[in-house]
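Q: Give me the fold of what follows.
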Amino acid sequence: MDATPPTREELCPFPLRQSIGFLLVRTALRLRLLGNTILQEAGEDLTVDQWGILNLLWESDGQTPVELARRADKDKPNVTRLLQILEDKGYVARQPDPKDRRSHRILLTEAGRAIKDRLLELGSTCHERACAGLSAQEVATLKDLLNRVYRNVF
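A: Predicted coordinates:
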């Protein structure tokens, strides 16, 4: 595979609707809308962002808000707001960190653990709809390319 990036001349003129940034944002917004629609149609009182925090806790329960923010690529105030909503809904609880009294650990409640399989199934439905018409290899390539672009812009 040729790894030579396009030249400046090949990129000009720079049509906005063909730029990587525009295409990524447009796609991300549609994916968020699709995910929220699937959750709503399934009768779940959750958003994609709340689902994402739960997903990170299903992978590793007992993280701090700072750890969750880093892993979710979100700022701490946003994660704090999401955690408050999830706590109000009874899916998570805060527990003082025994190693650092200034911090808390976020733990799944029984309700937070009980919805895991159902929400993962809805996530799979969203993924299948978003990737309809793509082969498994194309999906793997797309993920690889997106991760490479992400690393390039750091």
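
Q: only C-alpha atoms for contact and neighbour calcs from this point on.
A: OK.

Q: and the longest strand along the chain, how far from the chain's centre?
A: Identified as the longest strand of the chain according to DSSP state E is strand 100-108. Distance of strand 100-108 from the chain centroid (Cα atoms, centre = their mean, to the nearest Å) equals 22 Å.

Q: for that strand, packing partners?
A: The elements that strand 100-108 packs onto, with contact taken as 3 or more Cα pairs under 8 Å, 6 or more residues apart in numbering; DSSP states H and E, are helix 48-59, helix 65-72, strand 92-97.

Q: Tabulate those in TSV, adding columns for distance to residue 114 and mean neighbour count.
A: Below are the helices and strands packed on strand 100-108 laid out as TSV (distance: least, Cα to Cα, whole Å; neighbours: other Cα atoms under 10 Å):
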stretch	distance to residue 114	mean neighbour count
helix 48-59	11	17
helix 65-72	20	17
strand 92-97	12	17
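
Q: quick one more, to check against the first:
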Amino acid sequence: MKTPNSLEENLLFQISEVAKLLHKRLTIAFEEGGFDVTPEQFSILALLWYKEGINQQDIANELRRDKTTIARIISNMINRNLIIKIPDQLDKRNNLIYLTKKGKELQTEMVATSGKVYVQTMQRLSAKDVAVSLSVLKQITKNFE
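A: A predicted model of the protein is given here:
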């Protein structure tokens, strides 16, 4: 592996830049769509749209975020009536997270909005470019395990 000569040639720096730009683009798209939801909240909503009734630790694990950050986001989402906590009947130490009606109603429009951002982001990439990029990113992720 060649050592990068600049930030422009540094893959990890470029990954970070893409993540920041995507976050900004999603934030703008959600605001323009009239959604009072952050990209971080959207990631929790998206997880719950497909896997409702899980605890905070499972959410943190699925999204690869620390439990404290997830707890803060969840607290904000409860205050916005997007989700609720219900005590786990099998383990009273845990609360399970469920969508409210408001949280469920956001799915179609928010998925469509994020899908437009995805298409716009990927528009000049070939299928081969995407496949190679995914392979590289998955390998980088494995290097942290």
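
Q: circling back to that earlier point, please identify which of the helices and strands packed on strand 100-108 of the first structure is closest to residue 134 of the first structure.
A: helix 48-59 (22.7 Å; Cα to Cα).

Q: For residue 74 of the first structure, see how far away residue 101 of the first structure is.
A: The gap separating residue 101 of the first structure from residue 74 of the first structure is 24 Å, by Cα to Cα, to the nearest Å.

Q: So which of these two has more stuff around it?
A: residue 74 (13 against 8; other Cα atoms under 10 Å).

Q: Check for me that that one belongs to a strand.
A: No. Assignment of residue 74 of the first structure by DSSP: H, G, I helix; E, B strand; the rest coil gives coil, placing it outside any strand.

Q: what sits against the residue nearest to the spatial centre of the second structure?
A: Among the residues of the second structure, the one closest to the centroid is residue 43, at 3.2 Å (Cα atoms, centre = their mean). Residue 43 of the second structure makes contact with residue 63 under the criterion Cα atoms under 8 Å, 6 or more residues apart in numbering.

Q: aligned partner of it in the first structure?
A: Alignment note (TM-score structural alignment): residue 43 of the second structure maps to residue 52 of the first structure.

Q: Could you do residue 70 of the second structure as well?
A: Alignment note (TM-score structural alignment): residue 70 of the second structure maps to residue 79 of the first structure.

Q: Look at that match and say how many residues are nearby.
A: By other Cα under 10 Å, 22 other residues sit near residue 79 of the first structure.

Q: before we move on, what about residue 74 of the second structure?
A: Residue 74 of the second structure has 23 nearby residues by other Cα under 10 Å.
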